[in-house]
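Student: Just a sequence and a predicted model for now, questions to come.
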Amino acid sequence: MNVAVLVFPGSNCDVDMYKAVLDTIEQPVEYVWHLESDLSKYDAILVPGGFSYGDYLRPGAVASLSPVMEEVKLASEAGKLILGVCNGFQILTEANLLPGALRRNQRLKFHCETVDLKVENNLTPFTLDYQEGETIRIPIAHGDGNYYCDPETLNQLEKNNQIVFRYKGTNPNGSISEIAGVINERGNVLGLMPHPERAVHKWLGTDDGKRMFSSIIRFWREQNGTV
């Protein structure tokens, strides 16, 4: 499986994402600059966290207009796996690849801590190795992680089982319905605010993020008959 880690001016979790791929699934992975115009060789595209373009206008707004995002949209239409984390989640919503929007945290403070998440949907390509309803611990680091959507969209997310992760116990940013991560209706584009790439070794405090990467390679192998 060929994996791309996108890099925008201001990305700061691209190295974490790159090393997480190597450390967990040991698949070919490359950095891809935001001006790239061809992603056809990649099976999975990872959009990392950071502060793309300094978060000017809105976090992810400028990055969503970068040339590479047109290729990401084509990859989405082709059914390829796309994972956006933190700023990557913001970019995917700004590019209309995921519903909703990320607003300023409710208390207008940057939150950097490890939080509990509830796995709401373990039937996605990104969550196959989790158990439905289990609690996992993943770090967050964001100032604009307050997920919001209108009531109609929320009803659709609930109906289609598109809410993949919810904050459990404490809602650090005020997200509607405690939402921490959502997937598109087709099921191949996931966005979440917590950082699974920072949770792949016990010595990091938790390795609960490791199973997101193992789920991706498991799904890809099953789809391609290489199990």
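Tutor: Looks like it came in fine.
Student: switch to C-alpha atoms for all contacts and neighbour counts from now on
Tutor: Will do.
Student: Give me every residue in contact with the helix or strand harbouring residue 22, excluding its own residues.
Tutor: According to DSSP states H and E, residue 22 maps onto helix 14-24. Here helix 14-24 makes contact (C-alpha atoms under 8 Å, 6 or more residues apart in numbering) with 5-7, 27-31, 46, 48-49, 197-198, 200, 210, 213-214.
Student: One more pass at 7 Å, please.
Tutor: Helix 14-24 is touched from outside by 5, 7, 27, 29, 48, 197-198, 200, 210, 213-214, with contacts defined as C-alpha atoms under 7 Å, 6 or more residues apart in numbering.
Student: Stretch 53-66 now?
Tutor: Outside stretch 53-66, the residues that reach it (C-alpha under 7 Å, 6+ apart) are 8-10, 34-35, 52, 87, 90-91, 94-95.
Student: Now, these that are in helices?
Tutor: 87, 90-91, 94 (DSSP state H).
Student: circling back to that earlier point, which of the contacts of helix 14-24 sit farthest apart?
Tutor: Within the contacts of helix 14-24, 7 and 214 form the most distant pair, 22.5 Å apart (C-alpha to C-alpha).
Student: Scan this protein for its longest helix.
Tutor: helix 210-224.
Student: what's the angle between that helix and helix 14-24?
Tutor: Counting by axes from the mean of the first three to the mean of the last three C-alpha atoms, to 10 degrees, helix 210-224 lies at 70 degrees to helix 14-24.
Student: next one: helix 210-224 to chain centre, how far?
Tutor: Averaging C-alpha positions (C-alpha atoms, centre = their mean, to the nearest Å) puts helix 210-224 15 Å from its chain's average.
Student: And stretch 51-59, by the same measure?
Tutor: On the basis of C-alpha atoms, centre = their mean, stretch 51-59 sits 17 Å off its chain's mean C-alpha point.
Student: and the comparison structure, right after this:
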Amino acid sequence: MKFGVVVFPGSNCDADCLHAIKVVTGQPVEYIWHKSGSVDGFDCIVLPGGFSYGDYLRCGAVARFSPVMTPVIDFAQRGGLLLGICNGFQILTEAGLLPGALHRNKNLQFLCHDTHLRIENNQTPFTSLATAGQVIRVPIAHGEGNYYADTATIQQLEENKQVLFRYCDPQGEITPAANPNGSVNNIAGICNRQGNVLGMMPHPERCAEDILGNTNGQLIFQSLLQQWQRRCG
């Protein structure tokens, strides 16, 4: 399974993603420069975290118009697997591949610490190795992670089971205290209706190997690999 990690000016988690995929997961991966006009040959594309284009205007607002986003959008619309992490999630909403928007954190401060996530839907390529209700520990590092959408959109996301991750306490309870940034319904990650595009604020690539003290993030990468092997097998 070949992964591509898009590099925008200001990306700072691209190397982390490449390491988690290549060294830890053991899959081929290449960087994709933001000026590239093609994403041919890739089975899964990752939009990494960071501060693309300095977060000018809004987070992800300029990156959405990068040349590479034209083939990335086409790739996703044709059913290709697309993972947006942190700033990548912000870019996905700006590009219209996912609904809603990411606002400033409720305390207006940058947050960088571990969070607990409850997996709400394990019937996707990104969560297939999980059990519904499973709690994993994944770090966040963002200033604009407050997910918002209008009431009708939130209702659709909930009804269609597009909410994959919610901030929770270590026991899996969804509480206001467990919500680090003010996201509606404690939402930490959502997918599109087809299930092939995931946006999440927490960083699975930062908790993917023993040396980091936590391997929970491997669940996402290994789920993708398993689903791909089943598709090709």
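Tutor: Ah, there it is. Keep in mind that what you see is a predicted model, and the values were worked out from it rather than measured.
Student: Against the second structure, what's the mean shift for the helix holding residue 22 of the first structure, could you check?
Tutor: On superposition with the second structure, the mean distance recorded for helix 14-24 of the first structure (mean C-alpha distance after the TM-score superposition for the first structure) is 0.8 Å.
Student: For that helix, grab the matching residue range in the second structure.
Tutor: Helix 14-24 of the first structure corresponds to residues 14-24 in the second structure, going by TM-score structural alignment.
Student: so which of the ones in helices among the contacts of stretch 53-66 of the first structure comes closest to residue 140 of the first structure?
Tutor: Compare each of those with residue 140 of the first structure using C-alpha to C-alpha and the shortest gap goes to residue 87, at 11.3 Å.
Student: State whether that closest one and residue 46 are indeed in contact, as I suppose.
Tutor: No: using C-alpha atoms under 7 Å as the test, residue 87 of the first structure is too far from residue 46 to be in contact (11.3 Å).
Student: higher neighbour count, these two?
Tutor: Neighbours were tallied for residue 87 of the first structure and for residue 46 using other C-alpha atoms under 10 Å; the higher tally belongs to residue 87 (30 against 26).
Student: hang on, the earlier thing: superpose on the second structure and give me the mean offset of the longest helix of the first structure.
Tutor: Mean deviation for helix 210-224 of the first structure: 0.7 Å (mean C-alpha distance after the TM-score superposition for the first structure).
Student: count of neighbours near residue 85 of the first structure?
Tutor: Residue crowding around residue 85 of the first structure was assessed by other C-alpha under 10 Å; the count is 26.
Student: no wait, residue 28 of the first structure
Tutor: Burial measure for residue 28 of the first structure: 13 neighbouring residues, criterion other C-alpha under 10 Å.
Student: Go through the helix or strand residue 154 of the second structure falls within and flag the buried ones.
Tutor: Assessed by DSSP H and E, residue 154 of the second structure sits inside helix 151-159. Residues 154, 157 are the ones in helix 151-159 of the second structure that count as buried (16 or more other C-alpha atoms under 10 Å).
Student: Could you check which residue of the first structure pairs with residue 227 of the second structure?
Tutor: Here residue 227 of the second structure is matched to residue 219 in the first structure, going by TM-score structural alignment.
Student: leaving aside the residues next to it on the chain, what's closest to that match?
Tutor: Sequence neighbours aside, residue 125 is the residue nearest to residue 219 of the first structure in space, at 5.5 Å (criterion: C-alpha to C-alpha, 6 or more residues apart in numbering).
Student: That neighbour contacts residue 217, doesn't it?
Tutor: No: the pair residue 125 of the first structure and residue 217 does not pass the contact test of C-alpha under 7 Å, sitting 8.6 Å apart.
Student: what's the matching range in the second structure for stretch 171-182 of the first structure?
Tutor: Under TM-score structural alignment, the match for stretch 171-182 of the first structure in the second structure covers residues 179-190.
Student: so how far is that stretch off the chain centroid?
Tutor: 13 Å.
Student: Can you give me the end-to-end span of it?
Tutor: One end of stretch 179-190 of the second structure to the other measures 16 Å (C-alpha to C-alpha, to the nearest Å).
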